[in-house]
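Novice: One predicted model, sequence on top.
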Amino acid sequence: MIIKFNGSPLNLEGNILKVGDTAPDFVAIDKDLKEVSFKDTKGIRILLTVPSLDTPVCDLETRTFNEKATAHANVSIYTLSMDLPFAQARWCAAHGIKNVVTLSDFKDRLVGKNYGTYIKELGLLTRAAFVIDSNNKIVYVEYLDEITEQPNYNAILKAASEAK
């Protein structure tokens, strides 16, 4: 799949997912350097992949979901990037992020591979969103054509609200 960064084409590697697919497992690293497996998560989940929390659009996206999460108490929200866990923890502390879990894909790049979000040329994850129901079925997918654009917040939250 080809996406763009400031209009320049880039290639995504990995398995491109669609609505109806079973969400693939992955292992990522949390702020305490512990492995977190997708199979250990439960309920309705929003997985957001972003290039880096230290960029304006990723910052805005994660802060927006952190604020909106309070109205969706039955939904777990995860932001995944290649940022090191130390950088993610620092960023979350600096911005008061309490309702979004940040995970790093730096070690094994399984999120990038299994969710088709690894940008070959940059070694980062692209901006994408996945809503997964309690049966591990994907009910919403959004791979943004242009990395610098924001996702469709309303559509993501609506899909999460309607998921079972």
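Specialist: Looks like it came in fine. It should be emphasised that the depicted structure is a prediction, and the values quoted were computed from it without experimental measurement. Numbering: from 1, shown residues only.
Novice: C-alpha only now, for contacts and for neighbours.
Specialist: Will do.
Novice: So which bits of whichever helix or strand Lys158 is part of are buried?
Specialist: Lys158 belongs to helix 153-162 when assigned by DSSP states H and E. By 16 or more other Cα atoms under 10 Å, the buried positions in helix 153-162 come out as 156-157, 159-161.
Novice: same check, this time on stretch 14-31
Specialist: Under 16+ other Cα under 10 Å, the buried positions of stretch 14-31 are 14-15, 17-18, 23-24, 26-31.
Novice: Among those, which lie within strands?
Specialist: The members of the buried residues of stretch 14-31 that map onto strands under DSSP state E are 27-29.
Novice: And the helices in this structure?
Specialist: 56-68, 85-95, 110-115, 153-162 (DSSP state H).
Novice: what helices or strands is the last one leaning on?
Specialist: Spelled out, that is helix 153-162. Contact partners of helix 153-162 among helices and strands, from 3 or more Cα pairs under 8 Å, 6 or more residues apart in numbering; DSSP states H and E: strand 44-49, strand 128-132, strand 138-143.
Novice: The second one too?
Specialist: If contacts are counted by 3+ Cα pairs under 8 Å, 6+ apart, helix 85-95 sits against strand 101-104.
Novice: OK, contacts around the spatially most central residue of the chain?
Specialist: Geometric centre of the chain, nearest residue: Leu48, 1.9 Å, by Cα atoms, centre = their mean. Contacts for Leu48 (Cα atoms under 8 Å, 6 or more residues apart in numbering) come out as 77-80, 127-130.
Novice: ok, and here's another one to check against it:
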Amino acid sequence: MANVTFKGNPMTLVGQEVKVGDTAPNFTVLANDLSEVTLNDSKGKVRLISVVPSIDTGVCDAQTRRFNEEASKLDAQILTISVDLPFAQKRWCAAAGIENIQVLSDHRDLSFGEAYGVHMKELRLLARSIFVVDSQDKVTYVEYVKEGTDHPNYEAAIEAAKSAK
């Protein structure tokens, strides 16, 4: 499993670590209207999955805004996933003007967190990470950010999404 810390404290990641070349695991998360969303809903598209611990914090805010800005330049669907409640995500997105990406909640059952090995057991939050899944559901890029309060490598993730088919 990937080794990550949050504010310097080691975290136990629950689930299976995903690696480049793996078939992307399916998952079920909630949209802000409480409807279910799965990876299979976007089958045939390139997906960039941006994972944040809590959308209402500085680095998570910046990460989500950055991918919202990049969305128009990418031929990819961008999903941001956290365990924040769908209602809180909806309010945050409205206040932040987030309109180009899907912001989804894994709060209900941690389906995504455990399928991708990013559920931090000690905090019941998701570890900051990025996954790019191509149109054939193969994982082409993975970043488990070592320290949860650090930014991901935006440029590498964007380039991976651009080169995925």
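Specialist: Alright, I've got the coordinates. From a predicted model like this one, the values you see are computed outputs, not experimental measurements.
Novice: Could you look over the helices of structure 1 and pick the most buried one?
Specialist: When those are scored by mean count of other Cα atoms under 10 Å, the highest mean neighbour count falls to helix 110-115 (a mean of 22).
Novice: ok, residues contacting that helix?
Specialist: In contact with helix 110-115 of structure 1 (Cα under 8 Å, 6+ apart) are residues 13-17, 24-28, 105, 117-119, 125.
Novice: Also stretch 152-165 of structure 2?
Specialist: 46-48, 63, 70, 74-76, 128-135, 140-141, 143, 145.
Novice: Thr80 of structure 2 and Gly8 of structure 2, how far apart?
Specialist: For Thr80 of structure 2, the distance to Gly8 of structure 2 equals 24 Å [Cα to Cα, to the nearest Å].
Novice: swap in Thr140 of structure 2?
Specialist: 29 Å.
Novice: Over to Glu122 of structure 2?
Specialist: 13 Å.
Novice: and what of Tyr116 of structure 2?
Specialist: Tyr116 of structure 2 is 22 Å from Gly8 of structure 2, by Cα to Cα.
Novice: rewinding a little: mean deviation of the helix holding Lys158 of structure 1 from structure 2?
Specialist: On superposition with structure 2, the mean distance recorded for helix 153-162 of structure 1 (mean Cα distance after the TM-score superposition for structure 1) is 0.5 Å.
Novice: so how far is that helix off the chain centroid?
Specialist: 15 Å (Cα atoms, centre = their mean, to the nearest Å).
Novice: Trace the residue nearest to the centre of structure 1 over to structure 2, please.
Specialist: Aligned counterpart of Leu48 of structure 1 in structure 2: Ser50 (TM-score structural alignment).
Novice: and the residue nearest to Tyr144 of structure 2 when sequence neighbours are not counted, how many residues sit next to it?
Specialist: In space, and not counting its chain neighbours, Tyr144 of structure 2 is closest to Ser129: 4.5 Å by Cα to Cα, 6 or more residues apart in numbering. Neighbour count for Ser129 of structure 2, taken as other Cα atoms under 10 Å: 22.
Novice: and stretch 27-42 of structure 1, how far apart are its ends?
Specialist: End-to-end for stretch 27-42 of structure 1, by Cα to Cα: 15 Å.
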